[in-house]
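**Student:** pasting the sequence and the predicted model now:
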Amino acid sequence: MSLSVVVLISGSGSNLQALIDQSLEGKLDITIKAVISNKADAFGLERAKKANIPAVFIDHKKFSTREEFDAALQYEIDQHKAELVVLAGFMRILTEGFTRHYDGKMLNIHPSLLPKFKGLNTHQRAIDAGDKEHGVSVHFVTAELDAGAVVLQAVTEIEPSDDAESLSKKVHNLEHKIYPLAIKWFSQKRLAYKSGKVMLDSERLSDTGIRYQQDIH
């Protein structure tokens, strides 16, 4: 049975598009029940409408506290009976109550090799640190920012000619490969989150998850 998913976005929604494409191609057995954004002009909402997916805007500026906004967001998600919540460039810090409500049922993708470079401006920070490699991580979401257990990471080399923009493009290409893969594992019930640890095929993963290679599926 197809996995019911709600996707949260704040911007262009390129990862959302990768999920839509793979779903249409039959590579990913999910049904995206809704796409929700806190930004009215997020292009991802247009991607959703084009794919005949309900596109919902909830303006965080209309709420006086994070808790109030998260309560409204939670209510909307739960109307769609989501089995998995997917953060795809959702630029909001989530409250503890919200993350607890979706414990083990919410994934995020972050443009660094966690636990390195939590937060913003990861590409420039990796260059400034003199790192030789950079990448992207899929992780379960907890109340602590970008600190949830890692499922999957993909790595790219930082070349001397790279700047933040070129490195961002490399990482984006990797994102569109590993996010659908992690969600596929979840939809197949191969991936689980128990007591703060990630299990794949009943085997506990390391703290940095699995390193992506072209032949894993």
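**Tutor:** Done, it's in. Worth saying up front: this structure is predicted, and the values here are computed from it rather than measured.

**Student:** only C-alpha atoms for contact and neighbour calcs from this point on.
**Tutor:** OK.

**Student:** all helices of this structure, in order?
**Tutor:** In the chain, the segments counted as helices under DSSP state H are 14-24, 43-50, 66-79, 96-101, 122-128, 164-187.

**Student:** please tabulate these in CSV, including the columns mean neighbour count and distance to residue 90.
**Tutor:** CSV is the format used below for these (neighbours: other Cα atoms under 10 Å; distance: least, Cα to Cα, whole Å):
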stretch, mean neighbour count, distance to residue 90
helix 14-24, 19, 11
helix 43-50, 19, 11
helix 66-79, 16, 12
helix 96-101, 15, 14
helix 122-128, 18, 16
helix 164-187, 19, 14
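
**Student:** how about stretch 101-112: buried residues?
**Tutor:** 102-112 (16 or more other Cα atoms under 10 Å).

**Student:** of all those, which comes closest to residue 26?
**Tutor:** Ranked by distance to residue 26 (Cα to Cα), the buried residues of stretch 101-112 are led by residue 107 at 21.2 Å.

**Student:** here's the one I want to compare it with:
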Amino acid sequence: MAKVAIFASGSGTNAEAIMRAAQSNVLDAEVALIVTDKPKAKVIERAHAFDVPCFIADPKTYETKACFEQAIIDELGKREVTFVVLAGYMRLVGPTLLSAYEGRIVNIHPSLLPSFPGLDAIGQAFKAKVKVTGVTIHYVDAGMDTGEIIAQEPVRINEDDTVDSLQKKVQEVEHKLYPETIQTIIDRTKEVSN
């Protein structure tokens, strides 16, 4: 069974969807660890509710980004993590972590990339008055939301939508698409190693 670590900086709704999918065997993986860079992130409470251990790595307490990422890699190694899932992790992954988990880090983004990369993608789409936005799952590279796209699903923006209602619609898609896509990647990895 694949061992997954989820990186999150905020409330952790996607992390919860993945933990729930793993717990109910919808996702054939063990969530071995939650990694957060925010000591007061709500994702910590969600992890405790699912009995998943947390590693809180406050980047301010490390001398360099490389030291910060090495501490995370050490923790991932202790738990035999094979795959990293970013779920609202608000930090660019640096070369230390990228090289240790090359091709094994994925991210979810609330737009149809390459449109609306970076922060507040839902707000960006809403302000641009586009009719369709969506969700993208992609491999992580050194850029901001620039890695190879794995899966996308559109979300229609209606005239009566607000930023809040649009966010709810996008999250509904995220919570279903992310566990499904992770499972697809795990299945592909098994096929390659057999």
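**Tutor:** Structure received. Quick caveat: nothing in here was measured; it's all calculated off a predicted structure.

**Student:** drop the TM-score for these two in here.
**Tutor:** The TM-score (TM-score structural alignment, normalised by the length of the second structure) is 0.92; 192 aligned residues with a Cα RMSD of 1.8 Å.

**Student:** just to revisit the earlier point, as CSV, the helices of the first structure with distance to residue 7 of the first structure would be great.
**Tutor:** Putting the helices of the first structure into CSV (distance: least, Cα to Cα, whole Å) gives the following:
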stretch, distance to residue 7 of the first structure
helix 14-24, 7
helix 43-50, 10
helix 66-79, 9
helix 96-101, 15
helix 122-128, 23
helix 164-187, 12
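
**Student:** among the ones you listed, which comes closest to residue 198 of the first structure?
**Tutor:** Among the helices of the first structure, helix 164-187 comes nearest to residue 198 of the first structure, with 11.1 Å by Cα to Cα.

**Student:** now do the closest one: which elements does it pack against?
**Tutor:** Under the contact definition 3 or more Cα pairs under 8 Å, 6 or more residues apart in numbering; DSSP states H and E, helix 164-187 of the first structure sits against helix 14-24, helix 122-128, strand 133-140, strand 150-157, strand 191-194.

**Student:** how far does it sit from the chain's center?
**Tutor:** How far helix 164-187 of the first structure lies from its chain's middle: 9 Å, per Cα atoms, centre = their mean, to the nearest Å.

**Student:** could you do stretch 160-180 of the second structure as well?
**Tutor:** With Cα atoms, centre = their mean, you get 15 Å for stretch 160-180 of the second structure.

**Student:** please name the nearest non-neighbouring residue to the residue most central in space within the first structure.
**Tutor:** With distances taken as Cα atoms, centre = their mean, the residue of the first structure nearest its centroid is residue 108 (2.8 Å). Nearest-residue entry for residue 108 of the first structure: residue 87, 4.8 Å, with adjacent residues in sequence omitted and distances by Cα to Cα, 6 or more residues apart in numbering.

**Student:** residue 102 is in contact with the one you found, correct?
**Tutor:** No. Judged on Cα atoms under 8 Å, residue 87 of the first structure makes no contact with residue 102 at a distance of 11.9 Å.

**Student:** the helices and strands packed on helix 164-187 of the first structure into JSON lines, with extra columns for distance to residue 183 of the first structure?
**Tutor:** What follows is these, written out as JSON lines (distance: least, Cα to Cα, whole Å):
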{"stretch": "helix 14-24", "distance to residue 183 of the first structure": "9"}
{"stretch": "helix 122-128", "distance to residue 183 of the first structure": "23"}
{"stretch": "strand 133-140", "distance to residue 183 of the first structure": "10"}
{"stretch": "strand 150-157", "distance to residue 183 of the first structure": "10"}
{"stretch": "strand 191-194", "distance to residue 183 of the first structure": "9"}
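
**Student:** nearest to residue 58 of the first structure, of these?
**Tutor:** Once those are compared by Cα to Cα, helix 14-24 is nearest, at 17.8 Å.

**Student:** relative to the second structure, what is the average displacement of that closest one?
**Tutor:** Following the fit onto the second structure, the mean deviation recorded for helix 14-24 of the first structure is 1.3 Å by mean Cα distance after the TM-score superposition for the first structure.

**Student:** that helix packs against which elements?
**Tutor:** So helix 14-24 of the first structure, by 3+ Cα pairs under 8 Å, 6+ apart, packs with strand 30-37, helix 43-50, helix 164-187.

**Student:** can you list the neighbours in contact with the second one?
**Tutor:** Around helix 43-50 of the first structure, the neighbours that count as contacts under Cα atoms under 8 Å, 6 or more residues apart in numbering are 9-14, 16-17, 34-37, 54-56.
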